[in-house]
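[1] okay, sequence plus prediction incoming.
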Amino acid sequence: MSRPRKAEDPIRWPVPCNRCGQHHQTVARWPDGGLCGYCYQQAKRTRGICACGHEGVLPGIIEEQPTCRRCSGVRLNVDCVGCGDEDELYSGGRCWTCVLGDVVDDLLTNQATGSMADDLIPLAAALKSMKRANSGLTWIQQKHVTAFLRNLAVAPHISHETFDELPASRTREYVRGLLTEHGVLPQRDELRMRYDSWAAEAIERVKDPQHLT
């Protein structure tokens, strides 16, 4: 999802963006003209097949159609040093997907043993294959998600009971669902389990013995 645009400022930026026509700061000058930051970001994320047959990032525009770097003459580094694919780069010359993969491996590896539990390998694969790697990285780097995955990495075994002992959260149920989907955990009636847990806690909250009968 692209970031919301701020109101344009014709006084501060009198020359409009060549693509959107709005008055924002020019951050790049390509063969088709100057681009504002919003159009620059969009160009780096535009993928498809160019008229020449090249498949990958299409940052240029010729006759209102997205084109590859070679056809458009756009100079832009989108070559990931990790996987070699064309993609928007995040850090160290690597794309979002490669960085996400490294973060996932680090969090799900037991630092004491230096290895990842076999039961967590399907989970790692699922997290690495998130449709939007940038959103996945943002999610996984939240402190509570990072802490949860690190705790899971050192769990002696992976079971529903293991998850039940961890603090209740949406993250716990999301990860449980992934492991269930990939056959690591057996299917179970989660609504029934939640009801039983709620019922037990409700009884504990009742202080008056007369209300327990």
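    Thanks, I have the structure now. Residues are numbered from 1 along each chain as shown.
[2] going forward, measure contacts and count neighbours with C-alpha atoms only.
    Will do.
[3] distance of the residue nearest the centre of the chain relative to V145?
    Nearest to the mean C-alpha position of the chain, by CA atoms, centre = their mean, lies G136 at 1.5 Å. Going from G136 to V145 by CA to CA, to the nearest Å gives 11 Å.
[4] can you point me to the longest helix in the chain?
    Looking across the chain with DSSP state H, the single longest helix is helix 190-205.
[5] my guess is E88 meets V81, correct?
    No - the pair formed by E88 and V81 falls short of the contact definition of CA atoms under 8 Å, at 11.7 Å.
[6] who has more neighbours out of these two?
    Remark: of E88 and V81, E88 carries more neighbours, 23 against 14, as counted by other CA atoms under 10 Å.
[7] show me what contacts that one?
    Neighbour list for E88: K44, R45, V78, C95, W96 [criterion: CA atoms under 8 Å, 6 or more residues apart in numbering].
[8] tell me which stretches of the protein form helices.
    Counting by DSSP H, the helices of the chain are 37-44, 69-72, 96-108, 121-128, 133-140, 143-153, 160-165, 170-181, 190-205.
[9] burial of L100, as a residue count?
    24.
[10] can you check V15 too?
    16.
[11] that one reaches L35, doesn't it?
    No - using CA under 8 Å, V15 makes no contact with L35, being 10.2 Å away.
[12] overlap in contacts of those two?
    Here V15 and L35 have no joint contacts, going by CA under 8 Å, 6+ apart.
[13] excluding chain neighbours, what is closest to R150?
    In space, and not counting its chain neighbours, R150 is closest to L107: 5.3 Å by CA to CA, 6 or more residues apart in numbering.
[14] put this next to the previous one:
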Amino acid sequence: MTSPHDLAEPVCARCRRPVCTDTAKIRRNDPRVRVRMRWPEGPVCVRCYTRALDTYGICAGCGVERLLPGLGSCGTPVCTDCAGGLGQFRCPTCGREAALYTRMACAQCVLAARLAVVLDAGDGTVRPELVPFYKAVCAMPRPRRGLVWLAKPHVPPILRALALDEVPLTHDGLDTLRPWRSGLPARTTRQLRRAARSRPVPAVLPALAAALARLHRPAAPAVA
């Protein structure tokens, strides 16, 4: 029998999954997904909010290339202004339109800062041979995924070993980084090895960073 609560159950305005408040989630272990923001269209869950703030392109409303967290009347992505004002999404550190990861920096700025510390050659700078790799990782379209990768226990020691020249920056040296490569699909690893035979090591590192970016892209939604 359907209860009045079921009939009035709030849902995410985007994915239509049942949602609950922070209080219900924490205190009552509510199985519904948590509301992250309430926009003019209705409550938006954490997953849909994160996706919205990862969406960039040409706004269907004003034609400007920028962050597109909103949805137009036809369901096309639009900027915050054309969506009626969803909030101020501007990083105080770099000025880029993006969700804040900390109080004063977006995920891209935090990733760049943390990776620079790990790749420090001992003089406060990134080892020159690793600069292309550093730039490629920092340019990941979803830097939060890069932060998750960087937080894995085996990743910083391997990067430190490369930065301090404890592991030779050669094809053979890179091939010894098994724990790192274990996170990559076998097909990607084979492609990197083929690239390593035909290109110098510094050219292979951005390819590895790009492979990591592809690995951490969310899967496309299934079509019913």
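    Okay, I see it. Keep in mind that what you see is a predicted model, and the values were worked out from it rather than measured.
[15] in structure 2, what residue corresponds to the residue nearest to the centre of structure 1?
    Taking TM-score structural alignment, G136 of structure 1 has G146 as its aligned residue in structure 2.
[16] that match contacts A213, doesn't it?
    Yes - if you go by CA under 8 Å, G146 of structure 2 and A213 touch, sitting 7.5 Å apart.
[17] mutual contacts of the two, please.
    With CA under 8 Å, 6+ apart as the test, G146 of structure 2 and A213 both reach V137, M140.
[18] any buried residues in stretch 93-112 of structure 1, and which?
    Along stretch 93-112 of structure 1, these residues count as buried under the neighbour rule (16 or more other CA atoms under 10 Å): 93-101, 103-110.
[19] what lies in contact with that stretch?
    By CA under 8 Å, 6+ apart, the residues outside stretch 93-112 of structure 1 that reach it are 79-83, 87-91, 115-117, 120, 124, 127-129, 133-134, 136-137, 146, 149-150, 152-154.
[20] what's the PyMOL syntax to select whichever of the residues you listed are buried?
    For anyone working in PyMOL, the buried entries among these, judged by 16+ other CA under 10 Å, can be selected with:
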select buried, resi 79+80+87+88+89+90+116+117+120+124+127+128+133+134+136+137+146+149+150+152+153+154
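[21] show me what the strand ranked longest in structure 2 packs onto, helices and strands only.
    Longest strand in structure 2, counting residues (DSSP state E): strand 33-39. The contact analysis (3 or more CA pairs under 8 Å, 6 or more residues apart in numbering; DSSP states H and E) places strand 33-39 of structure 2 against strand 19-20, helix 22-28, strand 42-45, helix 46-52.
[22] I'd like those as CSV, with mean neighbour count appended.
    Formatted as CSV, these follow (neighbours: other CA atoms under 10 Å):
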stretch, mean neighbour count
strand 19-20, 22
helix 22-28, 12
strand 42-45, 22
helix 46-52, 17
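[23] adding distance to A196 of structure 2, write the ones you listed out as a markdown table.
    Below are these laid out as a markdown table (distance: least, CA to CA, whole Å):
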| stretch | distance to A196 of structure 2 |
| --- | --- |
| strand 19-20 | 49 |
| helix 22-28 | 49 |
| strand 42-45 | 43 |
| helix 46-52 | 35 |
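[24] E65 of structure 2: which of the ones you listed is closest?
    helix 46-52 (14.8 Å; CA to CA).
[25] give the aligned range of that closest one in structure 1.
    Taken onto structure 1 by TM-score structural alignment, helix 46-52 of structure 2 occupies residues 37-43 there.
[26] the matching stretch vs structure 2, average offset?
    With mean CA distance after the TM-score superposition for structure 1, stretch 37-43 of structure 1 departs from structure 2 by a mean of 2.6 Å once superposed.
[27] could you check how far V131 of structure 2 is from P168 of structure 2?
    From V131 of structure 2 across to P168 of structure 2, the span is 16 Å (CA to CA).
[28] those two: which has the busier surroundings?
    Per other CA under 10 Å, whichever of V131 of structure 2 and P168 has more neighbours is V131, with 17 against 14.
[29] map that one across to structure 1 for me.
    Under TM-score structural alignment, V131 of structure 2 pairs with I121 in structure 1.
[30] contact partners for its match?
    Not one residue lies near I121 of structure 1 by CA under 8 Å, 6+ apart.
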